[in-house]
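> Predicted coordinates and the sequence they were generated for:
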Amino acid sequence: MTASLSLNGAVVAVQRDGTDIDPRLSPRPYLHPVRTRGGTEVTEHLPADHLHHLGVGVAVPDVSGVSFWGGRTFVRDQGSVLLDNHGRQEHVAWSAEEDGERVEELSWTGPDGVEMLRERRTTRALALDADTWVLDLRVELDNTSGRDLSIGSPATNGRPGAGYGGLFWRAPLGAEPPAVTGAGGLAGEQALHGSRAEWLALAGADGSGAPWTLVFVQPGEHRDPWFLRASDYPGVGPALAWEERLPLPEGGRLERRLRVAVRDGHPADPGALAGTIGELD
């Protein structure tokens, strides 16, 4: 099943239900392709370097031992091991289906098929200018397991700097790694990885040389550390469990939000763009 997100009649993203994904990759709904207003693709899925990277979505490597990330699991004192611990996110119902907005209910189930989490995901496309549109993602996760849960990451399991997990954007490889900049004059992967910068931008190009820019902002009360890769592969996401496990008590709710400006070309001032998208309704 696929669904389109469009602006003024033009499709800017395709939402896939993930039912055709290998179970070892933690099947889940995701967006791919996401395109600029000029048609340049700015997402990747099933890349050879990380088959479990699926466009734009919500991927968590450790929910009380269950992987909703896919691939291998980092185990303390063992390293990365392929375990039979993969969960899946399954579509339950749409509560809104419009050209520029979709609201979906999802069930997160463990390897035993028992639901652990119930999610309400809101995906919106907002027009900004002739060169830019904004993807607005909101996630509300309820613990429906009947027990206390916690969210972890390879970092919390003993791999320093690998605190990934949460909303995640996998961008495509280009001839060169994308340039990385952020708030406060920060620049480069090393400076921004693990930071809580107000915004972060990737500026890259596709295989034909068409330039694109992605500007990431976390609106609202939560500002998680940024997980960032640029030199090995381009990927960005706020990290739910950067250094410590995140408790999610029985019946509790976790809410996160991410806005991304998707732009043709390379703007002179990504910070100005970040300020604009942070104020959108």
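In hand now; what should we look at?

> Please make it C-alpha for all contacts and neighbour counts, starting now.
Noted.

> Now do whichever strand in the chain runs longest: distance to the chain's middle.
Assignment by DSSP state E gives strand 115-129 as the longest strand of the chain. Here the centre of strand 115-129 is set off from its chain's centre by 11 Å, with Cα atoms, centre = their mean, to the nearest Å.

> Report all helices and strands that it contacts.
Applying 3 or more Cα pairs under 8 Å, 6 or more residues apart in numbering; DSSP states H and E, one finds that strand 115-129 contacts strand 2-7, strand 101-109, strand 132-143.

> Just want the angle from that strand to strand 101-109.
160 degrees (axes from the mean of the first three to the mean of the last three Cα atoms, to 10 degrees).

> which residues are in contact with strand 115-129?
Strand 115-129 is contacted from outside by 5-7, 100-110, 133-145, using Cα atoms under 8 Å, 6 or more residues apart in numbering.

> go with 6 Å
With contact meaning Cα atoms under 6 Å, 6 or more residues apart in numbering, strand 115-129 is reached by 100-109, 133-145.

> and the comparison structure, right after this:
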Amino acid sequence: MPTVKAHDLSCAGRVVARYVWEPHLPATVSPRPYLHPVTTLGGTTVTGFMPADHLHHLGASIAVPVLNEANFWGGRTYVAGHGSIHLDNHGRQRHVRWLHRSGDRLHQELDWLDRDGRALAHESRGLSAHRIDGSAWLLRVEFTLTSATGSALILDSPAARGRDGAGYGGFFWRAPDGDHRISASTGSGIDAVHGRSARWLSVEGSGWTLVFLTDAVSSDPWFVRCDDYAGVCSAVAWDRLVVPVGGSLTRRLSVLIADGPATDEARTAAEEAHR
């Protein structure tokens, strides 16, 4: 089997995330670059990878259920009137070139290909790691999608096709299994944030905390699960999203990754670094 190609992101003198930019995965998981493992500064892993319940959950990655009828999420595709079914429509994301590559920052260009290898979208992606304090660091993520075909980009989710609450798609983070506590600027618990926009969202596990920050407060609701598994997504395709010809889709997010509870000082510093 060909060698997987990866790059280690470092912060405060230690590796905190492995970015696999050329994976070797089955087509049914919609192969794409991913971050795993991502760890706290203390070494606790805060991502889950290809768990038995959802083999297409690849740590932290950028994925959408359907883009111009191609599945870039993995697993089944939701079809209105039929439910979630297996289709031979899985796309993949392919690395094109590096614009920057260093220990704490990456800037990459990718193509989103359909099942036949035709480019549907071009992407510019940036990842960077920033020290916040002795127990927390910040991952910054930015991506821009543009059409590769001269046609509009149409992003879909099961929610947009009629499955209530299933609006996932965008930057998705699969957290490790266990007990989790969810809170956000809109309140505590899943019901206070799932399907709603919020300035920040926090997931607290055993010995670690993730605080998600986004610029898309007015447009992108959060998709949150923590009953059967723990997953968080700033959901670009909660409703059908059309990027017109000549237009682009850009999102910028940050994730504070802390050992133990995230302090108020760390949260404030993270918000300042995110701006």
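Nice, thanks for sending it over. Bear in mind the structure is a predicted one, so any value in this text is a computation, not a measurement.

> quick one on the thing from earlier: what residues sit buried inside the longest strand of the first structure?
Residues of strand 115-129 of the first structure classed as buried by neighbour count (16 or more other Cα atoms under 10 Å): 115-128.

> Also stretch 181-194 of the first structure?
In stretch 181-194 of the first structure, counting by 16+ other Cα under 10 Å, buried: 181-183, 188-189, 192-194.

> circling back to that earlier point, and the helices and strands packed on strand 115-129 of the first structure: which comes nearest Gly161 of the first structure?
strand 132-143 (24.2 Å; Cα to Cα).

> Now do the buried residues in that closest one.
Quick answer for strand 132-143 of the first structure (16+ other Cα under 10 Å): 132-143.

> quick one: it to the second structure mean distance?
When the second structure is overlaid, strand 132-143 of the first structure sits 0.5 Å from its aligned residues on average, using mean Cα distance after the TM-score superposition for the first structure.

> equivalent range in the second structure for stretch 103-117 of the first structure?
Here stretch 103-117 of the first structure aligns to the second structure at residues 107-121, judged by TM-score structural alignment.

> Would you work out how far apart the start and end of that stretch are?
17 Å (Cα to Cα, to the nearest Å).

> Just give the number of residues close to the residue lying closest to Glu104 of the first structure once chain neighbours are set aside.
For Glu104 of the first structure, ignoring the flanking residues on the chain, the nearest one in space by Cα to Cα, 6 or more residues apart in numbering is Trp94 at 4.5 Å. As a burial measure, Trp94 of the first structure scores 13 neighbours (other Cα atoms under 10 Å).

> mind checking what Trp94 of the first structure lines up with in the second structure?
By TM-score structural alignment, Trp94 of the first structure lines up with Trp98.

> And the strands in the stretch 151-275 of the second structure?
Using DSSP state E, counting those that start in this stretch, the strands assigned to the stretch 151-275 of the second structure run over residues 153-156, 170-174, 181-184, 187-188, 200-204, 208-214, 222-225, 231-235, 241-243, 249-259.

> Can you find the partner of Leu173 of the first structure in the second structure?
By TM-score structural alignment, Leu173 of the first structure lines up with Asp177.

> re earlier: and the longest strand of the first structure, how far from the second structure on average?
Per aligned residue, strand 115-129 of the first structure averages 0.5 Å (mean Cα distance after the TM-score superposition for the first structure).

> ok, Phe171 of the second structure - contacts?
61-62, 233.

> Is it correct that Glu204 of the second structure is in contact with Gly178?
No: counting by Cα atoms under 6 Å, Glu204 of the second structure sits too far from Gly178 to count as a contact (10.3 Å).

> More neighbours: which of these two?
Neighbour count, other Cα under 10 Å: between Glu204 of the second structure and Gly178, Glu204 has more, with 20 against 12.

> Quick check: that one vs Asp104 of the second structure, distance?
From Glu204 of the second structure to Asp104 of the second structure the distance is 25 Å (Cα to Cα).

> what do you get for Asp259 of the second structure?
From Asp259 of the second structure to Asp104 of the second structure the distance is 20 Å (Cα to Cα).
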